[in-house]
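In: Kindly generate the corresponding structure for this input.
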Amino acid sequence: MSGFRAWSLIALPPDERQYGGNTGYNDDVERIYRYDSSVPNHKQLAQGDLIFVRDAARVIGMALIEKISVFPANKVRQRCPVCGQVSIKFRKSKSIPWRCTSGHEFDVPLAESIAVTGYEARYEQGFLRTPDAVPVEVLKQAALRPNDQLSIEEVDLGRIEDALLRKCPQTRSLIERFLQGIALDPLDADVWAERALPFIATMTDTREKVLRSIRVRRGQKSFRDKLIRRYGARCVASGCDLMDIIEAAHIDPFRGENDHHPENGLLLRADLHTLFDLNLMGIDPEELTLRFHPRIRDESYRRLEGRSLRFSGLALPASAPIKRRWDAYLLTLRRASCE
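Out: Reported below is the predicted structural model:
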């Protein structure tokens, strides 16, 4: 699998940090998450990733990362003046307030300025407050590699999706946008080509099923028949009329019977269907023209670049799912430009 990931990000005020060696970051939790190159997983966060921003007691909210800025910076690191270690703790109730894990007590830590690479993950346009949606303990249990010391920790969205949607239904559109940005590495396709996984109702597992089950499929018969009646018996992208290799493609990923609506479908040649599912082929919603990811260099595909979709009548697909899939295609392009 390639594409975007989900993360738990801890934003704590300085007096709530477990250790005082790190003086903390000036986070604006509903807009910006700040961190630096001394933080584990600092290179892993990426534009398009889903984040859960939390403090020690609650999950404050969710968002998709819109942009990550990188810049040179300096940070203050505090050490024990006796042994030099950074594992020090401030104790409000003690006459000698500071203590390191080796047992040394002192009034003032030794401060030093060190050069680091600074990062700002911005998400101000789409932040969604979710203070009661998921308990912090449940989010921690969803960690892929649990570690209480990590402030940036990858989580398995599938473990918490059901509870999240039940408690906070407004998160559905955010999760859908995140899942539409996930793509299967084409090199993985052969491994999963003949493996048909059972349908699972959650959006996360359903999207996983779509990505890992790219195989020769014509689609559900009644859905395919409706598309043939609506658009004619040929691929709307290439014009191919060999129906043995023409498939019924969902525009919005299939999650249930409602997605079998003919306005949410296209007839595509099998290879083009695969590229569409991988977000390597996009459809410009303004002109209904084809666009291909720069990785697609084969001349037979490049000849289709900019070609308008072909429909036999006046019926067209619904504009909303086309726009959502176009946004997912653009996300794939932006992610590629950052690699």
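In: CA atoms for contacts and neighbours, from now on please.
Out: Fine.
In: wait, Ala163 sits on Val134?
Out: Yes: Ala163 is in contact with Val134 according to Cα atoms under 8 Å; the separation is 7.3 Å.
In: out of the two, which sits in the more crowded spot?
Out: Using other Cα atoms under 10 Å as the criterion, Ala163 and Val134 rank with Val134 on top: 21 against 15.
In: and the nearest residue to that one once chain neighbours are set aside, what element?
Out: Nearest residue to Val134, sequence neighbours excluded (Cα to Cα, 6 or more residues apart in numbering): Leu164, at 6.1 Å. Element membership for Leu164 (DSSP states H and E) is helix 161-167.
In: run this one through as well so I can compare:
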Amino acid sequence: MAAWLMLAKDGSKRIGEGYDDSPATHYSWDDTVPNHATVRVGDVIALWDATELLGLSVIESVTLGQATKKTPYCLKCGKADVAERKKKLPRFVCWNSDCKHESGQAGWKDKDVVTYRSRHEAGWIPARGTLMAPELRALCVKPKSQNSLRELRWRDFQQALAHGSVPVPLRIIDTAHQTIQGGHGTATIRVRKGQPAFRKQLLATFGETCAFTGPAPVQALEAAHLYSYAANGKHHKGGGLLLRRDLHRLFDLGLIAVDPRTNTLLLHDDLKPFPDYAKLQGVPLAVSVTDDHLKWLTRHWIMHYPNAAQATVHPQGGPAQPTIVN
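Out: Below is the predicted model of the structure:
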């Protein structure tokens, strides 16, 4: 699996690029960036801000376009390796090792570029601060690289995340990669926020009620899509529930699931030392769900608890085997 460390901090990118990155959903670059055409759908994208890791995901799509942008160049050597300083003067410095010219001004010219824009929200895992800049640089194929797009040693990066001070569960990454590459298999359950109409619909259906714990302030409730990357962002019938924000995140990581044999909550062992969460083990859902809800909840359960999923599922009063719908 290929993996890329991508800089997502406006102030750290070369001047004139003007990208509109949103780490949890999309990332933009163009053909002036080294490795610009090497990134592929299905690759892991890890975003950092030059200080710490922000999160990671799997690239779902890459959209190509065209644009004209103003690019700076060195007034002495004419090359485009110019950086803008934040504090130190002169304001501009040439990165060309044979030049290193410093000046209060830079030259500017229009350049036609091919643009790239990734989408990666389906597999997004926030991971701010789990790895810091020195660790991230050391995990690159070329640790001394200054490029905005740097190839990571995926296996080493994976180990660093799994065994750090705050371990990051990577099952979602693995499953999303398999789903994107092959289009089949048990799908990744993801959270999609901000859909006002979808949230309004859920509030009308369930009221101000967290599906796991019961009545809650509306400000604490998030609309959670229960379906997978394969759903491609469409609102499927029975594809959402309202969840309290913290439970939403834990569900998304598979630390809380719904056992479709009993419609009760199933907690990962990692949560059991915490009394406020441990008491949720075995608690019935706080809302009535349909067969469509159970279909999506079953997918989530099978992905995160495959051993339990070998048992007979009891979705609606009678025995049945779990059905995976691709």
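In: Could you get me the TM-score between them?
Out: The TM-score (TM-score structural alignment, normalised by the length of structure 2) is 0.51; 198 aligned residues with a Cα RMSD of 3.5 Å.
In: that older thread, which residue lines up with the residue nearest to Val134 of structure 1 in structure 2?
Out: In structure 2, the residue matched to Leu164 of structure 1 (TM-score structural alignment) is Leu161.
In: Pro109 of structure 1 now?
Out: Per TM-score structural alignment, Pro109 of structure 1 is aligned with Ala106.
In: if I pick that match, what's in contact with it?
Out: Pro72, Tyr73, Cys74, Leu75, Val82, Phe92 (Cα atoms under 8 Å, 6 or more residues apart in numbering).
In: do that again at 6 Å, thanks
Out: Counting by Cα atoms under 6 Å, 6 or more residues apart in numbering, Ala106 of structure 2 touches Tyr73, Cys74.
In: Can you tell me how far it is from Pro90 of structure 2?
Out: According to Cα to Cα, to the nearest Å, Ala106 of structure 2 and Pro90 of structure 2 sit 11 Å apart.
In: since we're on Glu222 of structure 2, how many residues are nearby?
Out: So Glu222 of structure 2, with other Cα under 10 Å, has 24 neighbours.
In: In a helix, it, correct?
Out: No: read with DSSP: H, G, I helix; E, B strand; the rest coil, Glu222 of structure 2 is strand and lies in no helix.
In: Quick check: it touching Leu243?
Out: Yes: taking Cα atoms under 6 Å as the definition, Glu222 of structure 2 is a contact partner of Leu243 at 5.5 Å.
In: distance of Leu268 of structure 1 from Phe292 of structure 1?
Out: In this structure, Leu268 of structure 1 and Phe292 of structure 1 are 15 Å apart, going by Cα to Cα.
In: Ok, Ser69 of structure 1 next?
Out: Taking Cα to Cα, one finds Ser69 of structure 1 at 28 Å from Phe292 of structure 1.
In: Settle it for me: which of the two has more neighbours?
Out: For Ser69 of structure 1 versus Phe292, neighbours defined as other Cα under 10 Å are more numerous around Phe292 (21 against 10).
In: Per the alignment, the more buried one pairs with which residue of structure 2?
Out: That one, Phe292 of structure 1, aligns with nothing by TM-score structural alignment.
In: Burial check on the residue nearest to Val134 of structure 1, number of neighbours?
Out: Residues contacting Leu164 of structure 1 under the criterion other Cα under 10 Å number 19.
In: what's the matching range in structure 1 for stretch 53-69 of structure 2?
Out: The aligned range for stretch 53-69 of structure 2 is 59-75, by TM-score structural alignment.
In: Quick one: the strands in the stretch 101-250 of structure 2, in order.
Out: Using DSSP state E, counting those that start in this stretch, the strands found in the stretch 101-250 of structure 2 span residues 102-103, 107-119, 125-126, 149-152, 209-210, 214-215, 221-225, 240-244.
In: Indicate which one of the ones you listed is closest to Arg137 of structure 2.
Out: Arg137 of structure 2 lies closest to strand 149-152 among those, at 8.7 Å (Cα to Cα).
In: what's the closest one packed up against?
Out: Applying 3 or more Cα pairs under 6 Å, 6 or more residues apart in numbering; DSSP states H and E, one finds that strand 149-152 of structure 2 contacts strand 3-7.
In: who touches the strand it packs on?
Out: 43-49, 148-152, 154.
In: And that strand against structure 1, how far off on average?
Out: Superposed on structure 1, strand 3-7 of structure 2 shows a mean distance of 1.4 Å to its aligned residues (mean Cα distance after the TM-score superposition for structure 1).
In: returning to what we had before: and the match of stretch 53-69 of structure 2, end to end?
Out: Using Cα to Cα, one end of stretch 59-75 of structure 1 lies 27 Å from the other.
In: Any idea how far it is from the middle of the chain?
Out: Distance, stretch centre to chain centre, for stretch 59-75 of structure 1: 15 Å (Cα atoms, centre = their mean, to the nearest Å).
In: Next: stretch 315-326 of structure 1.
Out: 21 Å.
In: can you check stretch 141-161 of structure 2 too?
Out: The answer for stretch 141-161 of structure 2 is 17 Å, by Cα atoms, centre = their mean.
In: Please tell me how far Cys168 of structure 1 sits from Ala142 of structure 1.
Out: Counting by Cα to Cα, the gap from Cys168 of structure 1 to Ala142 of structure 1 is 18 Å.
In: scratch that, Asp36 of structure 1 is what I was asking about
Out: As judged by Cα to Cα, Asp36 of structure 1 and Ala142 of structure 1 stand 24 Å apart.
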